[in-house]
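[1] The sequence isn't on hand, but the structure is:
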């Protein structure tokens, strides 16, 4: 089995560390929402890796372990009730149009997991926004059932959707621990923060990017909140809801689709944080972080080029 894996997959130590950081979040998704979360994850990984193999086999290249990370991240952004066919179409689209059309691993401009998530969000809004599941509690939680009780958006939804509809905010403790309705891997602030610590400690993700996103978010959120904007929630509530922490830690730090320069990471991250608040407060979308990161991906190469041009100019001036 190990020999077959080595022949099929490109060994990537960085990606393996990301996978390790995601394991507790994956287990929590099963505990909170049921065994369906695990089966959905396996289904998406199978389709995603098969899609990449289909394209890479022509060049006799192995599948990148980054494809597994893409599949895991994408699945964790989905609601527990997402139909298998919708999830499958999304990951196939994300791998093809978010990665392979640019030349495969290391050449993609956009984060493939977010390309997949954005595609299903726009094309299949009903299963992606109208149906959620109540989180399980106690022992064995979701490990003893296929799927927890399903609710529709009219009776109970995610904390961010409830805020947009009624202005009510969920318990901060519930948001921190994760026992709230939401996407599979985005509910527990505690586990995401622990993953962030691990990724930073192992130098597997840029702390500058994470800090920059947080800085941009806090600046814009605090400014608009204290200016009295009714559509912008309390900064702490916004920080712990809507997938903000998950996007900050795992999506914005993608080494391929984010800037390479340190200065660029700060500009890029601050841009994402600011745009997230604007989208959340004044657009139709409750989350915002997904579209903000894709916008950041668009400008990442230009930001790096601008930083390099400025440094070259400064060298010439001081020469």
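    That came in fine, so what should we check first? Because the structure is a prediction, the values reported are computed rather than measured.
[2] Every contact and neighbour count from this point should use C-alpha atoms.
    Fine.
[3] can you give me the helices for the stretch 151-300 of the chain?
    Under the criterion DSSP state H, counting those that start in this stretch, the stretch 151-300 of the chain contains helices at 159-166, 172-177, 189-201, 207-226, 235-240, 244-246, 262-282, 289-318.
[4] Name the residues that touch the shortest one?
    It refers to helix 244-246. Residues outside helix 244-246 that contact it (C-alpha atoms under 8 Å, 6 or more residues apart in numbering): 185-186, 189, 192-193, 238-239, 287, 289.
[5] Most neighbours among the residues you listed, please name it.
    Within the contacts of helix 244-246, residue 185 tops the neighbour count with 31 neighbours, counted by other C-alpha atoms under 10 Å.
[6] hold the first one in mind and look at this next one:
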């Protein structure tokens, strides 16, 4: 309401909410989170303070501690709070793509940039593409957050550029930042620049003239 009603958010509400929660409770979203009792779908339906604490899945991956792609995909290796089950995210993402309910160009640009840079960059030696996509919020951000048509760019080139920008920043954060998984910060960064990118695209399309 404050920003003008439904569909007028300057940034993704999901990313904003996650960022506030992660900043307020960093241990729950990073290191030393409580290991939950696993179940068939969620992996964290029942919590217990008596259970031991473990590292974030991305930290375990970096140490090569034997996480399999199947365990990540099916949720057998529990994710930290705020991280969705990859299999359900993939199924929902395919459904949204089929219904044309999300900005497919932004989604593809985000995933392609993340995967290509992660594979080619010399700073990501030993980069495990499959595990990196399934651990954390990459798929969730790609299908359900950055591709939200209400906060994405309006122009076709703009949507490609926003996805590329978010994918590059997401990889930088995951590679160099202190937080194990800060993909939603990359989404917020791209959301801020989406109107500017649209303005630049429209200006170029009009032969350098500013749009009214």
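    Arrived safely, thanks for sending. Keep in mind it's a predicted model, so treat the numbers as computed, not measured.
[7] returning to that earlier point: mind putting the contacts of helix 244-246 of structure 1 into JSON lines with distance to residue 123 of structure 1?
    Converted to JSON lines, those look like this (distance: C-alpha to C-alpha, whole Å):
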{"residue": "185", "distance to residue 123 of structure 1": "22"}
{"residue": "186", "distance to residue 123 of structure 1": "21"}
{"residue": "189", "distance to residue 123 of structure 1": "28"}
{"residue": "192", "distance to residue 123 of structure 1": "28"}
{"residue": "193", "distance to residue 123 of structure 1": "31"}
{"residue": "238", "distance to residue 123 of structure 1": "26"}
{"residue": "239", "distance to residue 123 of structure 1": "27"}
{"residue": "287", "distance to residue 123 of structure 1": "17"}
{"residue": "289", "distance to residue 123 of structure 1": "18"}
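[8] Not counting residues beside it along the chain, what's closest to residue 175 of structure 2?
    Closest residue to residue 175 of structure 2 apart from its sequence neighbours, by C-alpha to C-alpha, 6 or more residues apart in numbering: residue 124 at 7.1 Å.
[9] Wait, the one you found touches residue 118, no?
    Yes: at 6.2 Å, residue 124 of structure 2 and residue 118 qualify as touching, with contact defined as C-alpha atoms under 8 Å.
[10] If you count surrounding residues, which of these two has more?
    More crowded of residue 124 of structure 2 and residue 118, by other C-alpha under 10 Å: residue 118, with 23 against 16.
[11] What's the separation between the more buried one and residue 61 of structure 2?
    Counting by C-alpha to C-alpha, to the nearest Å, the gap from residue 118 of structure 2 to residue 61 of structure 2 is 15 Å.
[12] what's the closest non-adjacent residue to residue 157 of structure 2?
    Leaving aside its chain neighbours, residue 157 of structure 2 sits nearest to residue 201 (7.0 Å; criterion: C-alpha to C-alpha, 6+ apart).
[13] Tell me the residue in structure 1 aligned with the one you found.
    Using TM-score structural alignment as the criterion, residue 201 of structure 2 maps onto residue 307 of structure 1.
[14] Next up, the contacts around that match.
    261, 263-264.
[15] Any chance you could spot the residue sitting in the middle of structure 1?
    For structure 1, the residue nearest the mean C-alpha position is residue 247 (3.9 Å; C-alpha atoms, centre = their mean).
[16] Settle this for me: that one is touching residue 291, isn't it.
    No: between residue 247 of structure 1 and residue 291 there is no contact under C-alpha under 8 Å: 10.3 Å.
[17] Enumerate every residue touching residue 129 of structure 2.
    With contacts defined as C-alpha under 8 Å, 6+ apart, residue 129 of structure 2 is in contact with 115, 118-119.
[18] mind redoing it with 6 Å?
    Contact analysis of residue 129 of structure 2 by C-alpha atoms under 6 Å, 6 or more residues apart in numbering lists nothing.
[19] Please report the distance of it from residue 202 of structure 2.
    Between residue 129 of structure 2 and residue 202 of structure 2 the distance is 35 Å, computed by C-alpha to C-alpha.
[20] ok, now residue 117 of structure 2?
    Relative to residue 202 of structure 2, residue 117 of structure 2 is positioned 28 Å away (C-alpha to C-alpha).
[21] try residue 102 of structure 2
    Residue 102 of structure 2 sits 22 Å away from residue 202 of structure 2, going by C-alpha to C-alpha.
[22] Compare the two (neighbour count), which wins?
    Legend: neighbour count by other C-alpha under 10 Å for residue 102 of structure 2 and residue 202, higher for residue 102 (23 against 18).
[23] Was I right to think the more buried one contacts residue 144?
    No: using C-alpha atoms under 6 Å, residue 102 of structure 2 makes no contact with residue 144, being 7.7 Å away.
[24] Excluding chain neighbours, what is closest to the counterpart of residue 152 of structure 2 in structure 1?
    Using TM-score structural alignment as the criterion, the counterpart of residue 152 of structure 2 in structure 1 is residue 258. With C-alpha to C-alpha, 6+ apart as the criterion, residue 258 of structure 1 has its nearest non-adjacent residue at 5.5 Å, and that residue is residue 300.
[25] neighbours around that neighbour, how many?
    A count of nearby residues for residue 300 of structure 1, using other C-alpha under 10 Å, gives 25.
[26] how about residue 161 of structure 2, what's its match in structure 1?
    Checking TM-score structural alignment: residue 161 of structure 2 goes with residue 267.
[27] Tell me how far that match lies from residue 203 of structure 1.
    Residue 267 of structure 1 is 20 Å from residue 203 of structure 1, by C-alpha to C-alpha.
[28] Which one's more surrounded, those two?
    Between residue 267 of structure 1 and residue 203, counting by other C-alpha under 10 Å, residue 267 is the more crowded of the two (23 against 12).
[29] which ones are touching the more buried one?
    By C-alpha under 6 Å, 6+ apart, the contact set of residue 267 of structure 1 is empty.
[30] try the one 3 residues further on
    Neighbour list for residue 270 of structure 1: 212-213, 216 [criterion: C-alpha under 6 Å, 6+ apart].
[31] got TSV for those residues, with distance to residue 111 of structure 1 too?
    Output for those, formatted as TSV (distance: C-alpha to C-alpha, whole Å):
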residue	distance to residue 111 of structure 1
212	18
213	16
216	20
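[32] State whether the residue nearest to residue 258 of structure 1 and residue 260 are indeed in contact, as I suppose.
    No: the pair residue 300 of structure 1 / residue 260 is not scored as a contact, 8.5 Å apart, by C-alpha under 6 Å.
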